[in-house]
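S.K.: One predicted model, sequence on top.
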Amino acid sequence: MKPEIIDFPKIQDPRGNLTFMQYSSQIPFEIQRTFWTYDVPGGEIRGGHAYHQQEEILIALSGSFDVIITKEDGTTEKFSLNRSYYGLYLPAKTWRHIENFSTNALALHISSKKYFKEDYIRDFEDFKNLFK
């Protein structure tokens, strides 16, 4: 699989809209962990890693940010997230970092695995070696 945008259902109502997600109709894995990043100072970058096994979905609940995917050959692809009714699916072994956070950006991370330090790939050379 490759990174891709997932559109979530959007129920429009004059009193306010509602979006939801559930396994397995909107997300391809059972949720084991959620966390969020916020109050990121201007110019800061988050991420800069991949996971051996963990899959993830990133959603901009508020504000906006860019997710930069770096492939093992060094080429990049940018996904701009700025709506709460879609998210970016990141399969395992996807190198990413997040940048260009707007004021009051709130990023929701939905993960297929519980936190496990050894699942992280933090060195890009180690990441590239996985594909040799």
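M.R.: Sure thing, it's come through.

S.K.: CA atoms for contacts and neighbours, from now on please.
M.R.: Will do.

S.K.: Tell me how far the residue positioned nearest the centre of the chain lies from residue 65.
M.R.: By C-alpha atoms, centre = their mean, the chain has its centre lying nearest to residue 58, at 2.9 Å. Separation of residue 58 from residue 65 (C-alpha to C-alpha, to the nearest Å): 10 Å.

S.K.: tell me the helices in the protein, going along the chain?
M.R.: 124-129 (DSSP state H).

S.K.: Show me the strands in it, by range?
M.R.: 4-7, 10-11, 18-19, 33-38, 46-51, 56-62, 65-70, 76-81, 86-90, 95-99, 106-111, 120-121 (DSSP state E).

S.K.: let's bring in a second one:
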Amino acid sequence: MKDTTIDDISLISIPKIKEVRGNLGVIEGDVIPFEIKRVYYLYDVPSDAQRGGHAHKELYQFLIPLSGSFDIKLHDGINKKTIHLNKPDKGLLLVPGIWREMDNFSSGAVCLVLASQKFNEADYIRDFKTFKSFKR
């Protein structure tokens, strides 16, 4: 999707059930606007490491900081934005056509990713110059 912008990215509150025994986050129904086809997570990321460094042509993702915190640097071809994720009841909906880089991982950070499609290398744009051309 060439015409997506940073304004199409949103933080979504994850419904939770609060109890004295601990909270329960629930993702079902229309909490996120796609059917989940793939689930993976990042963990044990060194604090000085970067993840991401790509964009997707069609894939939607929902990122949840299950533990700890990290930053997501976003670029839509024109505008830039950095979002700090650190609450497991708030997830970031990423739309296609947005370049993303993740860094500043805290010790013990875990990022859960829910994706709209199974892995497909052809959906990735891994070079920023190619991404800028794709957005034009």
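M.R.: Received the coordinates, thanks. This is a predicted model, so every value here is computed, not measured.

S.K.: Superposed, what's their TM-score?
M.R.: Put the two chains on top of each other and the TM-score (TM-score structural alignment, normalised by the length of structure 1) is 0.95; 130 aligned residues with a C-alpha RMSD of 1.0 Å.

S.K.: my guess is the residue nearest to the centre of structure 1 meets residue 97, correct?
M.R.: No: look at residue 58 of structure 1 against residue 97 with C-alpha atoms under 8 Å: they stay out of range, at 11.4 Å.

S.K.: tell me the contacts of the residue nearest to the centre of structure 1?
M.R.: Contact analysis of residue 58 of structure 1 by C-alpha atoms under 8 Å, 6 or more residues apart in numbering lists 87-90, 107-110.

S.K.: Which one (most neighbours) among those residues?
M.R.: Using other C-alpha atoms under 10 Å as the neighbour test, these are led by residue 87, with 27 neighbours.

S.K.: Residue 115 of structure 2 -> structure 1?
M.R.: Under the alignment (TM-score structural alignment), residue 115 of structure 2 maps onto residue 111 of structure 1.

S.K.: Apart from its neighbours in sequence, what residue is nearest that match?
M.R.: Nearest residue to residue 111 of structure 1 in three dimensions, chain neighbours excluded: residue 56, at 4.5 Å (C-alpha to C-alpha, 6 or more residues apart in numbering).

S.K.: Give the aligned equivalent of that neighbour in structure 2.
M.R.: Applying TM-score structural alignment, one finds that residue 56 of structure 1 aligns to residue 61 in structure 2.

S.K.: one step back: specify which member of the contacts of residue 58 of structure 1 is nearest to residue 37 of structure 1.
M.R.: Within the contacts of residue 58 of structure 1, the smallest distance to residue 37 of structure 1 is 5.2 Å, found for residue 107 (C-alpha to C-alpha).
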